[in-house]
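# Give me a 3D structure for the following:
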Amino acid sequence: MAEKKLLLLSTGGTIASAVSDEGLVPKESGEDLLKRVSNLPYDIDVKDILQLDSSNIQPEEWRKIAEKIYEYRNDYDGIVLSHGTDTMAYTASMLSFMLQNIEIPVVLTGSQVPINVVLSDAPDNLRLAFAAAATCKPGIYLAFDRKIMLGCRSVKVRTINFDAFESVNIPPVARVTSDGIVFNKDVQIHKCNKKCVLNTKINPHVAMIKLFPGFDPYLLEAMVDNGCRGIVIEGYGLGGMNYIRRNIVGAIGKLIKKDIPVVASSQCLYERSDLTKYEVGRLALLEGAISARDMTSESAITKLMWALGQGMDVHEVAQFFDTDVVGEVTIEDEK
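Okay, the predicted model is just below:
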């Protein structure tokens, strides 16, 4: 069997960082990373596209990354994207929407410790990412600490532990055991039944609010008055929002009437939001709030940006959130 031809796109991050007077700064190139991972059974090319701490990766960088993946996708069997961990889940989710129906596996990875440190987790994560890029079905993935996760379901949950990422509300696509990569047959990957079309049109003028007791609903209107075009609200429990004294529910109704979509998710990391169960959720639903169901916050905010970038109005956004586009949401949870 011919060896797989893979591409490493490097963007900086902790994995490529070195100590400086200002702290850890991305300095290593993609070739430097590859030199520290020996005996890989693949034909690997390397291209450096960014050299940034991922805290500085924003919509402009998302577009550039997506454009490069789209440009090179037909030349390789798979692509690995090295990336800082802090915003990697956001990038993975956004790439899932920008590159729907991608024909090859694209695997994001990084590390908690720079690759030039003796006990770094970077070499193992890179090996896993290359193996995933060579064996996974087409799609956007995140590989970390012996787990391969769907990109739009990945969340960073730890700051220093090597087990930094988890697959939320669905199991990992695969795990590494003594038998190698073992795929989970229960995780369904969207089939590539259409041609991949690059679509980087997004509207980043959105906000994500974590509700807390005493939050002033007038702040929502103030954000809209200053250019915000959509809001994700992380409500309590199943997505509940208060309406006594500080009427969040009423504020949502006003925003919906102004064609500002409001997506209701849960502050809880696991399981779904369900606006139908309690009065505080039903009232928000009646005002037009859009349920995020079991989506991650990273996926909800990037999906909202992408939807608004397509020029969708509030009703079209609601329909879009009622659709499982890339595996980001479980629709059948709500009947």
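# CA atoms for contacts and neighbours, from now on please.
Noted.
# and the longest strand for this protein?
strand 43-52 (DSSP state E).
# by contact count, what packs against that strand?
Judged by 3 or more Cα pairs under 8 Å, 6 or more residues apart in numbering; DSSP states H and E, the packing partners of strand 43-52 are strand 5-12, helix 30-35.
# what's the host helix or strand of Val155 packed up against?
In the assignment (DSSP states H and E), Val155 maps to strand 154-156. For strand 154-156, the contact count by 3+ Cα pairs under 8 Å, 6+ apart identifies helix 88-98, strand 165-167 as packing neighbours.
# after the strand or helix carrying Ala222 comes which helix or strand?
Here Ala222, judged by DSSP H and E, is contained in helix 218-225. Going down the chain from helix 218-225, the next helix or strand is strand 230-235, by DSSP H and E.
# next SSE after that following strand?
helix 248-257.
# what helices or strands is that next one leaning on?
helix 218-225, strand 262-266, helix 279-286.
# re earlier: right, and the helices and strands packed on strand 43-52 - which one's nearest Ser291?
Proximity to Ser291, assessed across the helices and strands packed on strand 43-52 by Cα to Cα, is greatest for strand 5-12 (33.8 Å).
# before we go on, could you also do this sequence so I can check it against the first one:
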Amino acid sequence: MRRYLTAAKRYWLVILAILAVVWGAGLAGAYHEYANTYESQATIWVLRASPELTSSNPEDPGTPVIQTVASQQTELFTQLLQSDSFIRDVVERTSQRSTLERAANETKLLADVRKHFSVETLGTNMLRVSYTTSDPRTPVEMVNAAIAVRTERVLQARVTSTAAVGTLYRSEFDAAQKQALDAARELDGFKSSHPGTLTATDEAHQAQLQLAIDFAQARLSELRGRADRSAVAAAVLEMSGLEFEVVDEPRQQTTPSGGGRAAVLLALVSLAAGALLVALLVFVGALLADHVAGPLDVGRLAPARLFATVPRVSVGAGAGGSELRPALAAIAFDDGDSPSLSA
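This is a model prediction of the structure:
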């Protein structure tokens, strides 16, 4: 721990510079995010449609639904926001349409718009759709356009599904009608072939033929009713407005809002990054100091007295390596009277 404190004291100016740059930039960015972000949101009340108004085939129960209606609608809205065509339709209904038309990279612009949308579940029957950006007018336009495009697409899908179910019912109705006509012709043929008094066996057979006709007529009436209900189900749901109702309309905000979470996250990231850089600097500084200078060892040797010196020996430029040994011997045994060797 001592060597890290020593390294921190040694590089305190660098540490202050790093913290000033990283923390200053992060806090400035967090303040800018908080002070220049506007949010508009809509609260929506949703209900599950009555089974009497749905166009599903009652003979096909399908998979049981275990999600709440709010979570279903939230998932639906989230999935729609993942498609570029949905985002494009939304943007084209706002003041950002000209920006979309001039965009050099439309995909990037749509992805940027998608990131500013947020859909969250508030309860079993309530959800919230919000949009945040730096322009105070854009959020309310985006939320209103998203809700409108979602409603149109859901109704279109419902009409398509209703048409498919209606086609199925018509095919079943045609088959049942053919069976009824065949049963009626068979009964007429039986009556024409047995004009007199019928035996017990013939009466039983005639009763069976009549029962087949009655069953076919009942089947026709049931299929006709299902086809009629499927034809008007989408229109009834559209006119009622109870399945998807906006209880809190989006409003244009005059003061910044919605940027608090992003600002806090940005500030925390900058603080963590600054602390990490300082810790890395102190660690590397302590490691290099131990490797190069050995500060603890030098501190322990500081009280030692000088016990020897090594003089510099100058050898002439023309001298060979064999003359170095006599020169060192002369220095070692010099009594102070002989002159020193020099170049």
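# Once they're superposed, what TM-score comes out?
After superposition, the two chains reach a TM-score (TM-score structural alignment, normalised by the length of structure 1) of 0.18; 105 aligned residues with a Cα RMSD of 6.6 Å.
# Kindly tell me how buried the nearest residue to Thr121 of structure 2 once chain neighbours are set aside is, as a neighbour count.
Distances taken as Cα to Cα, 6 or more residues apart in numbering put Leu127 closest to Thr121 of structure 2, at 4.4 Å, once the chain neighbours are dropped. By other Cα atoms under 10 Å, the residues close to Leu127 of structure 2 number 21.
# Distance check, Leu127 of structure 2 against Thr74 of structure 2.
Here Leu127 of structure 2 is placed at a distance of 7 Å from Thr74 of structure 2 (Cα to Cα, to the nearest Å).
# where do the contact lists of the two overlap?
Val119, Glu120, Thr121 (Cα atoms under 8 Å, 6 or more residues apart in numbering).
# in what helix or strand does the residue nearest to the first one when sequence neighbours are not counted lie?
Spelled out, it's Val119 of structure 2. Computed as Cα to Cα, 6+ apart, the closest residue to Val119 of structure 2 that is not its neighbour in sequence is Val129, at 4.7 Å. Using DSSP H and E, Val129 of structure 2 falls within strand 126-133.
# next one: Ala307 of structure 1
helix 297-309.
# packing partners for the strand holding Val129 of structure 2?
Against strand 126-133 of structure 2 (3+ Cα pairs under 8 Å, 6+ apart) you get strand 38-46, helix 69-81, strand 117-121, helix 138-193.
# Please identify the most buried of these.
Ranked by average neighbour count under the criterion mean count of other Cα atoms under 10 Å, these are headed by strand 38-46 at a mean of 23.
# and it, what other elements does it pack with?
Checked by 3+ Cα pairs under 8 Å, 6+ apart, strand 38-46 of structure 2 has helix 69-81, strand 126-133, helix 138-193, strand 244-248 packed alongside it.
# mind checking which of these is nearest Ser221 of structure 2?
Comparing these by Cα to Cα, helix 138-193 comes nearest, at 9.0 Å.
# between the closest one and strand 126-133, how many degrees?
On the basis of axes from the mean of the first three to the mean of the last three Cα atoms, to 10 degrees, helix 138-193 of structure 2 is oriented at 140 degrees to strand 126-133.
# Give me the neighbour count for Tyr72 of structure 1.
There are 12 residues near Tyr72 of structure 1, going by other Cα under 10 Å.
# Tell me which residues of the helix or strand that it is a member of come out buried.
Assigned by DSSP H and E, Tyr72 of structure 1 belongs to helix 59-72. Judged by neighbour count (16 or more other Cα atoms under 10 Å), helix 59-72 of structure 1 contains these buried residues: Pro59, Glu61, Trp62, Arg63, Ile65, Ala66, Glu67, Ile69, Tyr70.
# pretty sure Pro139 of structure 2 is in contact with Thr132, am I right?
Yes - the pair Pro139 of structure 2 / Thr132 is scored as a contact, 5.9 Å apart, by Cα atoms under 8 Å.
# Now list whatever residues contact both of the two.
Counting by Cα under 8 Å, 6+ apart, the residues touching both Pro139 of structure 2 and Thr132 are Tyr38, Glu39, Ser40.
# Redo those residues as TSV? Include distance to Ala262 of structure 2.
Listed next are these as TSV, based on distance: Cα to Cα, whole Å:
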residue	distance to Ala262 of structure 2
Tyr38	12
Glu39	12
Ser40	16
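# on that earlier part again, make TSV out of the buried residues of helix 59-72 of structure 1 and add distance to Glu298 of structure 1.
Converted to TSV, the buried residues of helix 59-72 of structure 1 look like this (distance: Cα to Cα, whole Å):
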residue	distance to Glu298 of structure 1
Pro59	13
Glu61	16
Trp62	14
Arg63	17
Ile65	17
Ala66	17
Glu67	21
Ile69	21
Tyr70	22
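# and which of these is nearest to Gly250 of structure 1?
Among the buried residues of helix 59-72 of structure 1, and counting by Cα to Cα, the member closest to Gly250 of structure 1 is Pro59, at 31.4 Å.
# Off-centre distance for the strand or helix carrying Leu276 of structure 2?
Using DSSP H and E, Leu276 of structure 2 maps to helix 260-292. Put simply, helix 260-292 of structure 2 sits 29 Å off its chain's centre (Cα atoms, centre = their mean, to the nearest Å).
# what comes up buried for that helix?
Buried-residue list, helix 260-292 of structure 2, by 16+ other Cα under 10 Å: 260, 263-264, 266-271, 273-275, 278, 281-283, 285-286, 289.
# Other residues contacting stretch 175-191 of structure 2?
Contacts of stretch 175-191 of structure 2 (Cα under 8 Å, 6+ apart): Gln206, Leu209, Gln210, Ala212, Ile213, Ala216, Gln217, Arg219, Leu220.
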